[in-house]
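Colleague: Show me the folded form of this:
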Amino acid sequence: MKKIIFASLVPNVGKTSLTIALSKNTKKKIAYMKPLGDRMRYSHKKLWDYDADLIQSTLKMEVEPQDMTLGFEHSKLRYMYDEYTLKEKLNNQIEEFEKNHDVLIIEGANYLTHGASIGMSALRLAKLTEAELVIILRGNADTIMDELTFIKYNIVETGVNFKGVILNQIHDMEDIKSEEVCDTIKKLGIKVFGIIPYESNLKTLLLKQIADDLLATPLCAEHHVYKYIKNIYIGSMSLNEVMKKEYLSKKDKLLIVSGDRSDIIVASIETEASGIVLTNNIIPPNNIIANANEKNIPLLLTREDTFTVAKKIDKMEALLFKSDEEKFNIFAKLVKQHVDIKALLE
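Modeller: The predicted model follows:
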């Protein structure tokens, strides 16, 4: 069984998405594990990693999500494993996967140094499991060249089984394929398995994620949060100004507004907003809630002020959900077109 570790220098480069896309583009049976979790979920007295749960569901793996991850907190893992017991635990899991799978993808944590103090960084895991290390990069041409140079002199020369990189979420494909970048790659001798262009549809936030990340309380239509949000507006101005700017005529919109702005809330409901985030912990009148519920428009109540909520949403990185079949297919097509899958998996 081939073993690959997907690692990254920074968070949110698409390691989990790439695993799903590869599974859709090969006949090989892919297994997955994420030793150090970084997106903890808790239910029914069980802890698991969000990405592991997504992969388990998408790849229809028999192993439970909580068994794909050794833990989350450094303080606990530090006393649970030393180098010997960690290697033994990892190899036991790998032996189980070997029985029914052709490829095992081990996802490193958020960034390259995460877990280093407990022996669970991506580099250390690569040595412990004797897996091939593939690093996912994103950014502009200058960033990519900096990171490739860093990899050459700080990773390749450490003796880890480094195989190459995949460039993902690339905005300017011409720039990244310029003579300067190509010469740098050739000079460094680093294998590039693929260059995947940026696709805006993959970065669209789901209302469900916004609700979860804000820890918002749904006042109505809580089962209608699986909607993509493409336009986000703050209802801080007068209704006349809002109508003049035609904000409410946009589709797939989310309004962030204080719960006492009944005029804006009613107008948003009438123009079929995808959802409304109510700030300042102010609940609107019951008739407004009933109207929103009738039209399947979630009203999400938060304690924080409008500015703070808007700032949090602006910083959110779109996560994949089990219902995101459209996004899965879009990215799978991009990977098929732009990545040498055969070279990567064989």
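Colleague: CA atoms for contacts and neighbours, from now on please.
Modeller: Fine.
Colleague: For stretch 114-125, buried residues please.
Modeller: Neighbour counts over stretch 114-125 (16 or more other CA atoms under 10 Å) mark 114, 115, 118, 119, 120, 121, 122, 123, 124, 125 as buried.
Colleague: Between those residues, which sits nearest residue 8?
Modeller: The closest of these to residue 8 turns out to be residue 122 (CA to CA; 8.5 Å).
Colleague: Would you mind listing the residues in contact with the residue lying closest to the closest one once chain neighbours are set aside?
Modeller: Counting by CA to CA, 6 or more residues apart in numbering, residue 122 lies nearest to residue 108, which is 5.0 Å off, once chain neighbours are set aside. With contact set as CA atoms under 8 Å, 6 or more residues apart in numbering, residue 108 has these partners: 5, 6, 7, 8, 34, 35, 36, 121, 122.
Colleague: again, only using 6 Å
Modeller: Neighbouring residues of residue 108 by CA atoms under 6 Å, 6 or more residues apart in numbering: 6, 7, 122.
Colleague: May I see those residues arranged in CSV, with secondary structure and distance to residue 255 as well?
Modeller: Formatted as CSV, the contacts of residue 108 follow (DSSP: H, G, I helix; E, B strand; the rest coil; distance: CA to CA, whole Å):
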residue, secondary structure, distance to residue 255
6, strand, 37
7, strand, 37
122, helix, 40
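Colleague: And this one, please, so the two structures can be compared:
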Amino acid sequence: MAKSAKYLLIGSIEPYSGKSAVALGLAYQLKNRGFDVAYGKPLGTDMDGAPDGGGDADFQFIAQTLGLSESHLRPPVVMLDDATIDQHLHHPDSAGYRRELAGYRERTGGDCVLLEGPGTLQEGSLFDLSPIRIAEVLDAAVMLVVRFDSQRFLDELLSARERLGDRLLGIVVNDLTPEHSETLQTRVQPFLESHGIPILGLLPRHALLRSVTVGELARQLDAQVACGRERLDLMVESLSVGAMNVSSAMKYFSQSHNMAVVTGGDRRDIQMAALEQSTHCLILTGQLPPDPMVIARAEELEIPILCADLDTLTTVEIIDRAFGRVRLHEASKVECIAQIMAEHFDLSRLLEMTGWEAIAPANLA
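Modeller: Coordinates of the predicted model:
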């Protein structure tokens, strides 16, 4: 069975494109169609937040979420951390890594294996484990997950098509905004299809998938939790900055949903106003402790308050980077991506292109 397993490498041309989300959503689709699905991640990149303090956090989360046995997992061959890189520079062993990768084929679980690739087509080259090399070793087809911010990404995709050749089945456009949708479907998609780059899915932007927990914000800001420690699992979907008068702030805050409000520690008026809106977190800057009255009201409403030892501009920049670049480690996000993939991904076309129809369960043949 192991020799007949089919591999699909899910890669990207830039980091934080949504590979983990697409892999998880596709796995659910395949499992629902009766396929025996396995999952792997040859290069470990997410060392923060792993439950056991080691390994790749995304790999462990997806394995647990899908309920996969050890035989259905292809764990990282190498972790891309400074220690491993330093060791490799002293004692290069690319051949050893490739042999370990080839060992994936000896595992018996799964008739179709979804592999989550590195963040770019270059990542892993130091170990001779770039996505292109991984695909060659495992005879894997490749599907790229991309974000469409402008038509400038066409150069990257044409280059990827040239480098990957016939292994590139197509792409999934993730986090697609309404303002970009028409341009992509009327001009970009026909162009890509004519150049041998089919679009297998157009996944619309969803606020929940771009959200971040209060706890993750606290970690990234290295902030102190003044109150609400038991509610750090609240999801933040938007950011508001309270730097105006209260009247303007109330109108501004009313337009946001599940927001984090960043304001100076001395702006008690703004803080109290924010607590009465759809606020999931107050983030105070300026190295001033929150007023007892604000803490009392926040505790009453169960809204966390974070104190960041940073200026407002730096705080806002860090939070802006956090949106859309966080782990898919909440049950609500898993349900969301499963639904989006079911509605906006062409599974039938993928099965036809991969040849996986031939290994379809009997009830689907």
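Colleague: circling back to that earlier point, counterpart of the residue nearest to residue 122 of structure 1 over in structure 2?
Modeller: Counting by TM-score structural alignment, residue 108 of structure 1 lines up with residue 117 in structure 2.
Colleague: about what we covered before: ok, so of the buried residues of stretch 114-125 of structure 1, who is nearest residue 287 of structure 1?
Modeller: residue 114 (49.6 Å).
Colleague: Contact partners for that closest one?
Modeller: Residue 114 of structure 1 neighbours (CA under 6 Å, 6+ apart): residue 121.
Colleague: what's the burial count for residue 320 of structure 2?
Modeller: Close neighbours of residue 320 of structure 2, defined as other CA atoms under 10 Å, add up to 13.
Colleague: Point me to the helix or strand that includes it.
Modeller: Using DSSP states H and E, residue 320 of structure 2 sits in helix 312-322.
Colleague: hang on, residue 170 of structure 2 in a strand?
Modeller: Yes: the assignment for residue 170 of structure 2 (DSSP: H, G, I helix; E, B strand; the rest coil) places it in a strand.
Colleague: when you align them, which residue in structure 1 goes with it?
Modeller: Match for residue 170 of structure 2 (TM-score structural alignment): residue 164.
Colleague: Inside helices: which ones of the buried residues of stretch 114-125 of structure 1?
Modeller: Members of the buried residues of stretch 114-125 of structure 1 lying in helices (criterion: DSSP state H): 122, 123, 124, 125.
Colleague: picking up where we left off before, would you format the contacts of residue 108 of structure 1 as CSV with distance to residue 260 of structure 1 included?
Modeller: Output for the contacts of residue 108 of structure 1, formatted as CSV (distance: CA to CA, whole Å):
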residue, distance to residue 260 of structure 1
6, 48
7, 46
122, 49
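Colleague: which residues does residue 65 of structure 1 contact?
Modeller: Counted by CA under 6 Å, 6+ apart, residue 65 of structure 1 has contacts 48, 52, 53.
Colleague: For the first one, which non-adjacent residue is closest in space?
Modeller: Excluding the flanking residues, the one nearest residue 48 of structure 1 by CA to CA, 6+ apart is residue 66, at 4.4 Å.
Colleague: any idea how far the one you found lies from residue 59 of structure 1?
Modeller: The gap separating residue 66 of structure 1 from residue 59 of structure 1 is 15 Å, by CA to CA, to the nearest Å.
Colleague: more crowded one of those two?
Modeller: Summary of the neighbour comparison: residue 66 of structure 1 and residue 59, criterion other CA under 10 Å, with residue 66 having more neighbours (21 against 16).
Colleague: what are the ranges of the helices in the stretch 251-365 of structure 2?
Modeller: 268-275, 292-301, 312-322, 331-344, 347-354 (DSSP state H, counting those that start in this stretch).
Colleague: Pick the most buried one from those.
Modeller: helix 268-275 (a mean of 20; mean count of other CA atoms under 10 Å).
Colleague: What is the aligned counterpart of residue 95 of structure 1 in structure 2?
Modeller: Aligned partner of residue 95 of structure 1 by TM-score structural alignment: residue 106.
Colleague: quick revisit: can I get the contacts of residue 65 of structure 1 in TSV including secondary structure and distance to residue 235 of structure 1?
Modeller: TSV is the format used below for the contacts of residue 65 of structure 1 (three-state DSSP; distance: CA to CA, whole Å):
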residue	secondary structure	distance to residue 235 of structure 1
48	strand	37
52	helix	37
53	helix	36
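Colleague: So which of those residues wins on neighbours?
Modeller: Greatest neighbour count in those, by other CA under 10 Å, goes to residue 52: 25 neighbours.
Colleague: which residues does it contact?
Modeller: So residue 52 of structure 1 contacts residue 65 (CA under 6 Å, 6+ apart).
Colleague: again, but for residue 220 of structure 1
Modeller: 293, 298, 299.
Colleague: hang on, the second one packs against residue 221?
Modeller: To tie it back to what came earlier, the one meant is residue 298 of structure 1. Yes: counting by CA atoms under 6 Å, residue 298 of structure 1 sits close enough to residue 221 to count as a contact (4.7 Å).
Colleague: The two: which is more packed in?
Modeller: residue 298 (25 against 19).
Colleague: what do we get in structure 2 for that one?
Modeller: That one, residue 298 of structure 1, aligns with residue 304 by TM-score structural alignment.
Colleague: Would you mind confirming that its match makes contact with residue 228?
Modeller: Yes: using CA under 6 Å, residue 304 of structure 2 is in contact with residue 228, at 4.0 Å.
Colleague: If we ignore the residues flanking it in sequence, what's nearest the equivalent of residue 259 of structure 2 over in structure 1?
Modeller: In structure 1, the residue matched to residue 259 of structure 2 (TM-score structural alignment) is residue 253. Using CA to CA, 6+ apart and skipping residues adjacent in sequence, the residue nearest residue 253 of structure 1 is residue 231, 4.5 Å away.
Colleague: In this structure the one you found contacts residue 256, no?
Modeller: No: assessed by CA under 6 Å, residue 231 of structure 1 is found out of contact with residue 256, at 11.0 Å.
Colleague: Can you pick out the residue with more neighbours from those two?
Modeller: For residue 231 of structure 1 versus residue 256, neighbours defined as other CA under 10 Å are more numerous around residue 256 (25 against 17).
Colleague: Against residue 229 of structure 1, how distant is the more buried one?
Modeller: According to CA to CA, residue 256 of structure 1 stands 12 Å off from residue 229 of structure 1.
Colleague: go on, residue 220 of structure 1?
Modeller: Applying CA to CA to residue 220 of structure 1 and residue 229 of structure 1 gives a distance of 18 Å.
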